[in-house]
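> sequence plus the predicted model coming up.
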Amino acid sequence: MFCRISTLFTFLVFLIHVNGYTQNVAPALTATGNQIYCPTIPINIVTSFNIVDLDDTEIEALFVQISTGYQSGEDFLALTGSHPSISTSWNTLEGKLTLESNTAGGLVSYIDLITAVEAIEFRSTSTRSLDKTFSITIGDANYLPSTDHYYEYVPALGITWTDARVTAEARTYFGLKGYLATITSREEAQLSGEQVAGAGWIGGSDAETEGVWKWVTGPENGTVFWNGSINGTTPNYANWNTSEPNQAGDEDYAHVTDPNVGRAGSWNDLTNTGLASGVYQPKGYIVEYGGLPGDPSLNISASTSIYTASIIDSEGSSRCGTGTLTLTATPSSIATTVLWYTSATGGSPIGSGMSFTTPIISTTTTYYAYASINGCTVGDRIPIRAEVIAIPTILSVNGDVVCESGAGVLSATPSSGHVNWYDSVTSVTPLFTGNRYTTPVLSNTTTYYVEAETATLTSCKSTSRTPVILTVQKTLPPTAVSTFQTFCDIEEASISDLVATGDAIQWYSTSTGGLPLDTTEKLVHTTYYATQTVNNCESILRLSVDVEIYETVEVLQSEDIPALFECDTNADGDDTNGFSTFDLTLNETILLNGKNAADFTFSYFIDNAYNIPISMPYNTFENTIKNGQAIYVRISNNIHSSCYTNTSFEIAVPARATIDMEDITIVELTDNNSIAINNENNNLGNVAYEFALDDILGPYQDEPFFDRLEAGLHTIYVRDKNECTSVKLEVFILGFPKFFTPNNDGSNDTWQVKGLGTDFSNASVVNVYDRYGKLIKQLNARNGKWDGTFNGSQLPASDYWFVAQLIDQTGTKRIYRGHFSLIN
């Protein structure tokens, strides 16, 4: 009962017998016409047709149906020519053409029907190559030639499955016993499901064993057609709708789904009663006739078919790179010509025959083969692929490096396919196939060669082989211009200052083993060992370098080195010109700063660039700059003269101090008279000076300031600290004594103005008054004295007042008033 779903269509013609006589012999129908069909071209469904009836010459109607391969909306049957006694009606759902009398309730003669059937054409708008079968029958049940069974849809709204089963088995069709339909092929499913008038019960159930669906009616009774539920499987054929069977509430009975739900003609499971309304309410049942024991042999139906030529086998071809390919196609019959096209539709053939050689192509191209009979070019073309496989290439390679000896891992990336590895450019057998190759242990650099090969076509390989190198790196130790390297301790040299030639040099403290030294580690007097690393391979042997560190003097800052002083003498005939001779070596002990003099040499220079040496630094060096200069000293290691330090100190020839009243600030006429010597900006001279007051022998002090001074004449002494020269300056502090004691003891016996300098004239006077304002005495302010008498008589002890009128050399007057005590 099985036939191809996609190629076979069946047309049925049913002829209803309405003769009321029960003993009437059924007519016998015969038809011929297994014809080749060219899609879209109308074709008669029979080449001949006949009806033989022993007791009748006419009938009510004849039914012609597309019983297999029917495409609703594309296929239809049409009666051509003039047939005045016959009217036709086309049922699109069932794919059925009915021929009946033009007269209501009338009969049509067999002769007219035979003529009409031979004039029926099959027409279709489809260009697909599909086979179809036509059935012609006197009954209104659908006839399927492949099963020789009849199928009838019986409307019965709300009927249960069990009632439908009983009712179906009570029905007969021209003596054939009925049963609920059992659908075992796509053709049956289409004819009994899609091409019927409504939804209805069929003979499947899993009521006996849940999930095991069997046909329980007709000749297939007991045959399992489904195991499981929604995701189950069929051992033969099943046509469940989407998400069926779902066993939603004891649904144990098969039912052709309402046309408004899912795929037309598909099945769903329902309970025995189904729903009371809606799309899951049973609308009827489908009865199948034929195949049961005792059924009569009938000829009330005949069938014909049409078929299209087709390609039943094809073979594409592949090649490596640009070129031609040979494609083959086998047609369904030897009378068929295979035409070759470049597109699925349209265009003209580019070749014919069962084989076709393409033009030269560089990319994969699809060609199309068409099976043509009698010049037909309408229908499905079969795509056949001419595959051009791009010649693979090696996109990239990665070599490897091993140190001294060992196995390496090499890799290569192909544009497609896989990689073959060889030990030479010409060797035939690959050493290995794959993208990564692990070499054997090697002690010398070795070159391998790779090619890319496609996975689908072993003859498709890259045009040349690419070398991949395993480098066996044998790294030599680094080299050095000198293996004895010296440094000065002042450099604070570190490992990074060692000099060797090589790549990625590392230094060690031992000739083997150990860890690399930090490059910031300070160098000491020892032997260091160097390696170099090339291609990540460190040399096994090490370069040895002996290091000597030479000491230098840690010099003092210039300001911490005492200056050398020499007095300006008459040795050169002039003791005021600022030049003298020096022994520059006097500071060497200080300059050594604790180092051993035997280890170092002193060099003296007069410039800070150390370009002009002093050849005789001993007692014969005369300063070249008046009053002194800086002397620059280089202290060099006796063994390694390039290890030295530099410093400087000052030499000085003190100039005589120059001091006058403009350098003096006097505070007088106070309880704390003072004298300050202004030496800012070296007013006195360019050396260090010390100061004394009223005594050339001192004591001397660094501070140029004297306070708590009595009024009167004072002498300031200034000398340089080297005791080369000294100068003096007399200064006056103006003052009026607070008391006097005229008792002739030699101390404070008279009262007078003190410290009146030469800048005041002799016209300056002082008037003395008693406490009552009486003038007692008028004195010359410069040299006048009062002995405490008035008109020769000693005055009593008391406070007396004075008015001093001091006139300076410019005539400017200054008036001072005060009082003092006379003490007896």
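Arrived safely, thanks for sending. Numbering: from 1, shown residues only.
> okay, CA-based contacts and neighbour counts for the rest of this
Will do.
> quick check: Gly347 vs Leu410, distance?
With the distance defined as C-alpha to C-alpha, to the nearest Å, Gly347 ends up 53 Å from Leu410.
> okay, those two: which has more neighbours?
Each of Gly347 and Leu410 has its neighbours counted (other C-alpha atoms under 10 Å); Leu410 has more, 20 against 9.
> distance of the more buried one relative to Trp421?
Leu410 is 10 Å from Trp421, where distance means C-alpha to C-alpha.
> who touches both of these two?
Common neighbours of Leu410 and Trp421 (criterion: C-alpha atoms under 8 Å, 6 or more residues apart in numbering): Tyr437.
> try this one next to it:
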Amino acid sequence: MYQIKYNFRLLFILIFSFSMTAQDSAPPVVTAEGNQLFCPGTAIPIVTDFSITDSDDTTIEAFYIQISNGFQFPRDRLTLTGNHPTILPLWDHNTGRLTLVPSASGQRIQLDDLVAAVKDVVFTTTATNIATLKEFSLTVSAANYLPYTGNYYEFVASRGITWSNAKEEAARRTYFGRQGYLATFTSQIEADFAGKQTTGAGWIGATDEQREGVWKWVTGPEAGTVFWNGGPSGSSPNFAFWNRGEPNDLDGEDYAHITDPMVGVPGSWNDLPNWGGTSALYVPKGYIVEYGVPGDPPLQISASTKIYMPEIEQTAATVICESGTATLSATPSDGTIEWYDSPTGGNLLGTDFLFTTPTITTTTTYYAAINYGGCNSFERVAVEAVVKPRPTIVSGPDVQFCGGPTQLRAVPSAGIIYWYDSPTSTTPLTIGRAYTTPDIQDTTTYYLEVNDNGCISSTRTPIRAVINREIPEFEMESNFLLCDDIGSLDISAQNPMGNYRYEWRKGDQIIGDDVSKITIKDPGTYSVIAYSQAGCPSSEKFFEVTVSAKATITKDDVIIVDDSSNNSIQIANTNLGIGNYEYALDDPNGMFSSNTSFPNLSVGKHTLYIRDRDGCGTATYEFSILGYPTFFSPNGDSVNDEWKIKGFNKSSYALTEIVIFDRFGRIVFKMTDDKQSWDGTLDGKNLPSNTYWYQAILTDVNGYRTQKTGSISLIR
């Protein structure tokens, strides 16, 4: 069975049949001959000889002739010609099948009449692009024969039948002595063939009832063969053709059927319960019977013939440079060749396998046609005589180098470049767009020739490898400063004497190539080499990159002395960063020094400047020197009329708390944003001359905190 099942035959018959009774009589024997050349525009008999014999009958109910290969709907047609009064031809233009039936109801066709009629069936077509091979199947039955397997297939209509009943009924059916069974499929060809016969959901011989998810064929010669493991995402050790998302075992679905043509992929499979589905598309419409098991008798109830058209199997044409004649060739499978200047009609130019064009200057298309026995209506094949412009080198500059090997490059307008060492050399050095020279120390000329499919450049183009040992010259500073707070430093070669390529290094590591400027982010020893356009290197120039930073100063780094006979600020912590610093007070353009102490300061606001000696910027620190008066005389003479802290500016302080008490501890004044001095009054009334006490707690914008207490004499 397996040998028969996979024996591919040339004939592929697709005949749709939806009902057939079992046949146990001796089958007829059909033979046919026909392998003819077809001339388009003519009618041709489909057989050159035909016979049908039947040992137990001289008549037949019907006969079927189908265009089984190469059918072109709706242009092709089979027609019964001649006088055959007992036979009625029925042509189905959708499937390409001609059925011969008795012309009178209740009658049968005499076999002798059938033989005469089949010999008068002709093929015609109105197609313009005709398939070169057409095959015809001739058979006595409407059953569907698949040469690929050697078996016959039948869709038996039986609405609502269960899978188990379909399996039993299929096993009881025979066809001309061949045993029937619920169909099994082992190839896409077989599945497609059977799928096209169903008019709705049709049972096939597969189930996983023994073990869920293990699908087996349980009928015919394939019984026991596992073809699927798992659900929709399972795997197949053999052939399977499940519809999308199947098998899904919905509600205990253990039996396979071919899906309705309206559901999913045509001819694919689905799983259903034994009784089928309830919706219209899933109600079983019948089952597929396959006829043929090992040991069944061979059948010869079908035959096949074919017609063909000769083909031009090969064409060729020479390429012309600029202008000239071209030789075209065409090789036919049969017949001779005719050459034309148009795809239809036109002028006949030649009648040989070879054709030489007249002189042409542009690409021209000619058409080869086959003439076989006077028939020259076959489709013409275009053959192009190509005229190419002579190729040239469009880019191939001389290359300057310092000596040794170098690479030369060139670009052609079309085609391939051949490199030579002389204008007349016949042996190329290399082929392609690039050539690497050997070690040369003198200017050398090479010669380039372009070949574009046989069209060769008119002259060879010279390209030179030019020795240029000029050493690059440029300047480079030896020391650079990298400011840490900036994070990077751009360094450039200075005053170059040419257009150079630069190679930047830190030790043995290349950190920049082919750039004239490098960005440095770390201190260290660096170097740079310049290369001329010829590749000659300069001497290696070294430079150092050191790092510094602008100072960072806080309240914790200074000591401020105020309200004294020698007000001062002292930089107590000189470790203000990684730089080397110098200092100035109040004048950023004044004299800077390494002195960290500034005495004899006046009351008021001051600015300390800390400058990096290497140039990474100047930091500032603002502070105030305060003075606390010991008396005041609010007598209206505008001299010491109010008590206030000298040098105090509210904007320089983040937090302030200044209060004044009398001798009993009563608060007589508290500083506010609106009132920052005391006029000797309380609630608008003058207080008497006496001694009062103050407490000041001040925190400046730097976070520097001052706490001061003392006495005040109010004098009236």
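Sure thing, it's come through. What you see is a predicted model, and the numbers here were worked out from it, not measured in a lab.
> tm score of chain vs chain?
TM-score for the superposed chains, counting by TM-score structural alignment, normalised by the length of structure 2: 0.52, backed by 470 aligned residues with a C-alpha RMSD of 5.3 Å.
> can you give me the strands in the stretch 101-250 of structure 1?
For the stretch 101-250 of structure 1, strands defined by DSSP state E, counting those that start in this stretch occupy the ranges 108-109, 120-124, 132-137, 142-144, 149-155, 172-173, 176-180, 200-205, 212-215, 223-227.
> elements contacting the first one?
Put plainly, it is strand 108-109 of structure 1. On a contact count with 3 or more C-alpha pairs under 8 Å, 6 or more residues apart in numbering; DSSP states H and E, strand 108-109 of structure 1 meets strand 58-59.
> mind listing the helices for the stretch 1-150 of structure 1?
All helices of the stretch 1-150 of structure 1, identified by DSSP state H, counting those that start in this stretch, fall at 110-118.
> give me every residue that touches Tyr179 of structure 1.
Arg165, Ala168, Glu169, Arg171, Gly203, Thr217, Gly218, Val287, Glu288, Tyr289 are the contacts of Tyr179 of structure 1 under C-alpha under 8 Å, 6+ apart.
> tally of neighbours for the closest residue to Thr182 of structure 1 other than its chain neighbours?
Spatial nearest neighbour of Thr182 of structure 1, excluding adjacent residues (C-alpha to C-alpha, 6 or more residues apart in numbering): Gly203 at 5.6 Å. Residues contacting Gly203 of structure 1 under the criterion other C-alpha under 10 Å number 27.
> pretty sure Gly203 of structure 1 sits against Thr217.
Yes. Taking C-alpha atoms under 8 Å as the definition, Gly203 of structure 1 is a contact partner of Thr217 at 5.5 Å.
> shared neighbours, the two?
The contact sets of Gly203 of structure 1 and Thr217 overlap at Tyr179, Leu180, Ala181, Thr182 (C-alpha under 8 Å, 6+ apart).
> test my guess that the third one contacts Val256.
The one in question is Ala181 of structure 1. No. Ala181 of structure 1 lies out of contact with Val256 (C-alpha under 8 Å); the separation is 10.4 Å.
> hmm, back to that, now the buried members of the contacts of Tyr179 of structure 1.
With burial judged by 16 or more other C-alpha atoms under 10 Å, the buried subset of those is Arg165, Ala168, Glu169, Gly203, Thr217, Gly218, Val287, Glu288, Tyr289.
> what ranges does the stretch 251-400 of structure 1 have for its strands?
Going by DSSP E, counting those that start in this stretch, the stretch 251-400 of structure 1 shows strands at 253-256, 267-270, 284-289, 301-307, 311-315, 317-320, 326-331, 337-341, 351-352, 355-357, 365-372, 382-389, 394-398, 400-403.
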